[in-house]
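>>> structure here, sequence nowhere to be found:
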């Protein structure tokens, strides 16, 4: 059973165990729960002194560092919305997110003030509302937000929310805005139940935050780790070897990762992997992109039965499962969470038959809207259920299996081909570092599948490898699913959370003038 909600939570732990280490930054600097709580409380009062009121938004453009947690926890007890912005964004991208979120205050790392400053200048954003972590010319030092105010939490704490943006695979990203909860911040039984399904519980654990915190899942899991009393170790885009070193050095028990990292880990030479002790790991959570079954099998072999997985989106979470469950249901993304209903609907909006593919819908754990886009909100809903546009099926026991995103389908001769399935087969070949499958126009079939492959460094791109990959696919896939051609590239475009930018792959293919 989950621990009582009044005995856990960041504030409760800071009060009862202030000397427990909360955050270890990339340079090794530790911050205790007591120290972090004092900074969070002073920042909350600084927001109020600056004129921010419940419902206002704060934008943060930061690499993985302690200030992210200060901002998230402070907005979370001040009734404010926090919009994390990618620190890899361009001037136009940063400007769009700040403008669209209607942020009243912007915090940026000093290393990013040139880009962020240009974006804010273009918006006419007031200089007095710009704060730089570490200080920067023309910006107010972030520490001034925490100075000149009294200690202690807000007199009337009110829960805030993160207003994250969708990944924007089609069109501009949209903010997912949830109503502010009533009363002070608290961990809900739903959240505790979800964490327990992933074998993540309160206690003296160590959480490795290796993914970009501005993304929904890495930021949420790392913040929840603090709510559960864990120590969070911060890293910025570690290599697989770095990841293994951090796990061993800090005795990491919990982390969030993406299939790309799992793929790279299992491809490391055995002597490199075996040189590191990973026995402390208890829950390695992955999500965000399809994980080929062959890669997941190998990752379980390498790390042990510690892989956990969930399916969801910025809008909500639907299912979860452990390694033991996955091994009995290979390829599944889990069973519905308590209180969450999952339906798979056919083209006519009726429930698909068991095992039949259709559009996946599920109950949002909390109501939401796409900011300033009622039409998009309505189009994503059906009978109170939400869909991210994914295609999947339910088996006879109610476990969910994903096929692909509807926008990624390749329809060849009237038959649906799911790129993720073909990519998973390609990824299992030892010469393949990464792979994408796209549909290209075909006068006879409408579309044909073409594989774009990034070879491993020791593999040679060319006709012999292309033929070997097609033969490999034929050994596993039905003939109609086998790519009609294989093209090679140095690297495929992916977001920092591991999502394939398939639209960019298509654009690059068209720009190359390939006629294969």
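Thanks, I have the structure now. Remember, it's a predicted structure, so these values are computed and weren't measured experimentally.
>>> from now on I want contacts and neighbour counts done on CA atoms only, so please keep to that.
Noted.
>>> check for me that residue 353 belongs to a helix.
No - Residue 353: not assigned to a helix; according to DSSP: H, G, I helix; E, B strand; the rest coil it is coil.
>>> count the neighbours of it for me.
Residue 353 sits with 15 neighbouring residues when counted by other CA atoms under 10 Å.
>>> surely residue 72 meets residue 80?
No - counting by CA atoms under 8 Å, residue 72 does not reach residue 80; the two are 9.4 Å apart.
>>> now do the helices in the stretch 1-150 of the chain.
Assigned by DSSP state H, counting those that start in this stretch, the stretch 1-150 of the chain shows helices spanning 10-16, 33-49, 66-76, 91-101, 113-123.
>>> now for the first one, which elements pack on it?
Secondary structure elements in contact with helix 10-16, counted by 3 or more CA pairs under 8 Å, 6 or more residues apart in numbering; DSSP states H and E, are helix 33-49.
>>> what's the angle between the helix it packs on and helix 66-76?
60 degrees (axes from the mean of the first three to the mean of the last three CA atoms, to 10 degrees).
>>> gap between residue 470 and residue 294?
17 Å (CA to CA, to the nearest Å).
>>> the stretch 251-400 of the chain: strands as residue ranges?
Applying DSSP state E, counting those that start in this stretch to the stretch 251-400 of the chain gives strands spanning 254-257, 283-286, 307-313, 316-321, 332-336, 342-345, 358-362, 369-370, 381-382, 385-386, 390-394, 400-405.
>>> put this next to the first one:
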């Protein structure tokens, strides 16, 4: 039995993961058998080591079972966002060169015309018996031999960026030909930082097709822990799961914290979350006030990190460190951190610029040498396009994405500053600050606000929000106008599709 890594004597009946809504449980013994079957089916389908497989699936037991099988078949596996259009999915499938695609038919873009947009040579399987014209993946795997292959090889994910600033990019790491079941770079990185191990009971509230939920969930299971997978995020349900299943670890994005804190105080405080030892959060910087409120409630257990799907570097910060460096996302724990100007030249501590890493893992963007080259400076250091500053002690403070910076009258404005203020207003559920056209200044600052109660929208509240922001921040950084939106276009992992919002004002 290859699972888990550090506990070879683990009881095969111990639960490896559980689905929150359906209640389905998969033991380590069952996962081992299913992974062997998946690996064998891929070989039968002619997928050789180093080739590609893709999944278009919502969170389910079959999702993780498939990934663990691919992880020992020596293939690249691409998990695709279920929020994409059929054309976007078709592009990713063609771009990664997938030989097999697994389809869950509860995905919105899957309809009668969907298959016509896919490459003709692609082998497609349905996971849940809804598309009668496709062979059943579940039946095919159920019938396969469940003994391990003689040469199980370590697979590797090749995930696509969320596309919040443009077309998704396939992030490709070099694949080392090694036997499956050993310690990987991710296991070695994440285990000591977050205390993952056989006693860990981990809550995964986000879509598994995204990098962090998938990688952390698989790492916890590989180390003998149990993962509770939410089919979809709900703030109250998440608190109930922590209480009822005595969960010890979890991973969040700041918007989830906001959703939890917006619950009525008496409701949220009735849940016992005392078993939670480590609450990891990432994907976007957390507003200071939000994090302080969470730690006042949960205690000093919030551990933050900064990294991208590319994993070219990694910063992390403990709750104790953060209280001394509020607003920081930590110091480099993988790679060496640098702040550089637009020409790639390093800047001194305290100055703002692009965040670069050196000496981190190597990556490239699949089939896109130009965009890969754009991430490198003359020294070979890599950047993901985030702007930040580093203090004298090496702690990084993120300011915003380079693509989202507003230039008004020649002055650089970072929207995140105003967003962090406005989200603290009791009537605001979500907010995005963007630059909109201005004849005199080129751009001006506008807030797009989703309210707790949409009926509060109106000129009076718009002015109240502007005044509220100006009471905390320099006026030139604050919105000059406010639009109300019933639902901001936010990825389930917490990332905002700000380009979509900005395009509303520029593509007229």
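Thanks, I have it. Bear in mind that the values here come from a model prediction, so they are computed numbers and not experimental data.
>>> need the TM-score between these chains.
Laid over one another, the chains give 0.94 as their TM-score (TM-score structural alignment, normalised by the length of structure 2), with 503 aligned residues with a CA RMSD of 2.1 Å.
>>> in a markdown table, list the strands of the stretch 251-400 of structure 1 along with distance to residue 245 of structure 1 and mean neighbour count.
Below are the strands of the stretch 251-400 of structure 1 laid out as a markdown table (distance: least, CA to CA, whole Å; neighbours: other CA atoms under 10 Å):
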| stretch | distance to residue 245 of structure 1 | mean neighbour count |
| --- | --- | --- |
| strand 254-257 | 14 | 24 |
| strand 283-286 | 15 | 24 |
| strand 307-313 | 18 | 23 |
| strand 316-321 | 27 | 23 |
| strand 332-336 | 29 | 24 |
| strand 342-345 | 39 | 23 |
| strand 358-362 | 38 | 25 |
| strand 369-370 | 40 | 20 |
| strand 381-382 | 44 | 15 |
| strand 385-386 | 40 | 20 |
| strand 390-394 | 36 | 22 |
| strand 400-405 | 33 | 22 |
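>>> for residue 110 of structure 1, which of those is the nearest?
Each of the strands of the stretch 251-400 of structure 1 has some distance to residue 110 of structure 1 by CA to CA; the shortest is strand 254-257, at 27.0 Å.
>>> how about the contacts made by residue 268 of structure 1?
residue 240 (CA atoms under 8 Å, 6 or more residues apart in numbering).
>>> and if we set it to 10 Å?
By CA atoms under 10 Å, 6 or more residues apart in numbering, residue 268 of structure 1 lies in contact with 240-241, 274.
>>> reformat the strands of the stretch 251-400 of structure 1 as a markdown table; add distance to residue 67 of structure 1.
Shown next, in a markdown table, are the strands of the stretch 251-400 of structure 1 (distance: least, CA to CA, whole Å):
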| stretch | distance to residue 67 of structure 1 |
| --- | --- |
| strand 254-257 | 20 |
| strand 283-286 | 24 |
| strand 307-313 | 25 |
| strand 316-321 | 25 |
| strand 332-336 | 33 |
| strand 342-345 | 37 |
| strand 358-362 | 34 |
| strand 369-370 | 27 |
| strand 381-382 | 36 |
| strand 385-386 | 33 |
| strand 390-394 | 35 |
| strand 400-405 | 35 |
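>>> so which of these gets nearest residue 226 of structure 1?
For the strands of the stretch 251-400 of structure 1, proximity to residue 226 of structure 1 was assessed by CA to CA; strand 254-257 is nearest, at 12.1 Å.
>>> other SSEs contacting that closest one?
If you count contacts as 3 or more CA pairs under 10 Å, 6 or more residues apart in numbering; DSSP states H and E, strand 254-257 of structure 1 packs onto strand 206-209, helix 216-227, strand 231-234, strand 283-286, strand 307-313.
>>> dump the helices of the stretch 1-150 of structure 1 to CSV, plus mean neighbour count and distance to residue 152 of structure 1.
Converted to CSV, these look like this (neighbours: other CA atoms under 10 Å; distance: least, CA to CA, whole Å):
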stretch, mean neighbour count, distance to residue 152 of structure 1
helix 10-16, 20, 11
helix 33-49, 23, 6
helix 66-76, 23, 12
helix 91-101, 19, 29
helix 113-123, 18, 31
